[in-house]
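A.B. asks: Take this sequence and fold it.
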Amino acid sequence: MTKSNRNVAVVSKITSKNQVTIPKAVREALNVKSSDEIEWELRSDGQITVKRMSPEKDDFWKMVDEQEKKYGKVDTPEIDWGPDAGSEDFD
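C.D. replies: This next block holds a predicted model:
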């Protein structure tokens, strides 16, 4: 979505679990996707600002998520490669 000088109104509905789906136009404007974080700023005048959180270079949990996607979760069963090298007898 390109920025323009016109205002756009979109509507979301709050579920029974107090969850809201972010409309596609807003996701595109914020350039966010699944697992990204957004910040809600509530101002004293009643205005609310929503913006994309900028990713931290040393964000530990984001790095963990990326490693899980690449290598699997910590609780993923390991492959049994057999006995360790050097454990056999060479007599």
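A.B. asks: For the rest of this, base every contact and every neighbour count on C-alpha atoms.
C.D. replies: Fine.
A.B. asks: biggest helix in the chain, by residue count?
C.D. replies: The single longest helix within the chain, with elements called by DSSP state H, is helix 60-71.
A.B. asks: Quick check: closest non-adjacent residue to residue 32.
C.D. replies: residue 52 (6.8 Å; C-alpha to C-alpha, 6 or more residues apart in numbering).
A.B. asks: how close does that neighbour get to residue 15?
C.D. replies: Taking C-alpha to C-alpha, to the nearest Å as the measure, residue 52 falls 23 Å from residue 15.
A.B. asks: what do you get for residue 24?
C.D. replies: From residue 24 to residue 15 the distance is 17 Å (C-alpha to C-alpha).
A.B. asks: Have a look at these two and say which one is more surrounded.
C.D. replies: Between residue 24 and residue 15, counted using other C-alpha atoms under 10 Å, residue 24 has the larger neighbour count: 13 against 9.
A.B. asks: To compare with the earlier structure, here is another sequence to fold:
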Amino acid sequence: MSAGNVTKVSSKITSKNQITIPKIVRELLKVHSADSIEWQIEPNGRVMITRSQPDLWQIIEEQENKFGNLSTTEIDWGKDVESADFD
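C.D. replies: As a prediction, the model looks like this:
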């Protein structure tokens, strides 16, 4: 399974072209169900798999789904300060 600092594991491709990510890989990448992974394919045919980092809008959407939307009405600050005449 391991040679030096290289770990090799294998997975089979199902008839629907799906694979199961081995447990050791999920643990190393710190991924769980519903997480995203990124596949980087190099010109020499080597494939690297990394955990995708969510962008800001994904984080906001997750937080809204978990805690709700924090919309506020526009605040009326009163008379516009710039409208005052200064001599």
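A.B. asks: Overlay the chains and give the TM-score.
C.D. replies: The TM-score (TM-score structural alignment, normalised by the length of structure 2) is 0.63; 65 aligned residues with a C-alpha RMSD of 2.4 Å.
A.B. asks: how about residue 2 of structure 2, what does it touch?
C.D. replies: Applying C-alpha atoms under 8 Å, 6 or more residues apart in numbering to residue 2 of structure 2 gives the contacts residue 8.
A.B. asks: Show the contacting residues for residue 17 of structure 2.
C.D. replies: If you count contacts by C-alpha under 8 Å, 6+ apart, residue 17 of structure 2 has none.
A.B. asks: And it, how close does it get to residue 26 of structure 2?
C.D. replies: In this view, residue 17 of structure 2 and residue 26 of structure 2 are 19 Å apart by C-alpha to C-alpha.
A.B. asks: Ok, residue 66 of structure 2 next?
C.D. replies: To residue 26 of structure 2, residue 66 of structure 2 is 24 Å away according to C-alpha to C-alpha.
A.B. asks: Have a look at those two and say which one is more surrounded.
C.D. replies: Relative neighbour count places residue 26 above the other of residue 66 of structure 2 and residue 26, with 14 against 9, counting by other C-alpha under 10 Å.
A.B. asks: That one and residue 11 of structure 2, how far apart?
C.D. replies: Residue 26 of structure 2 sits 13 Å away from residue 11 of structure 2, going by C-alpha to C-alpha.
A.B. asks: most centrally placed residue in structure 2?
C.D. replies: With distances taken as C-alpha atoms, centre = their mean, residue 54 lies nearest the centre of structure 2, 2.5 Å away.
A.B. asks: That residue and residue 65 of structure 2: what is the separation?
C.D. replies: Going from residue 54 of structure 2 to residue 65 of structure 2 by C-alpha to C-alpha gives 15 Å.
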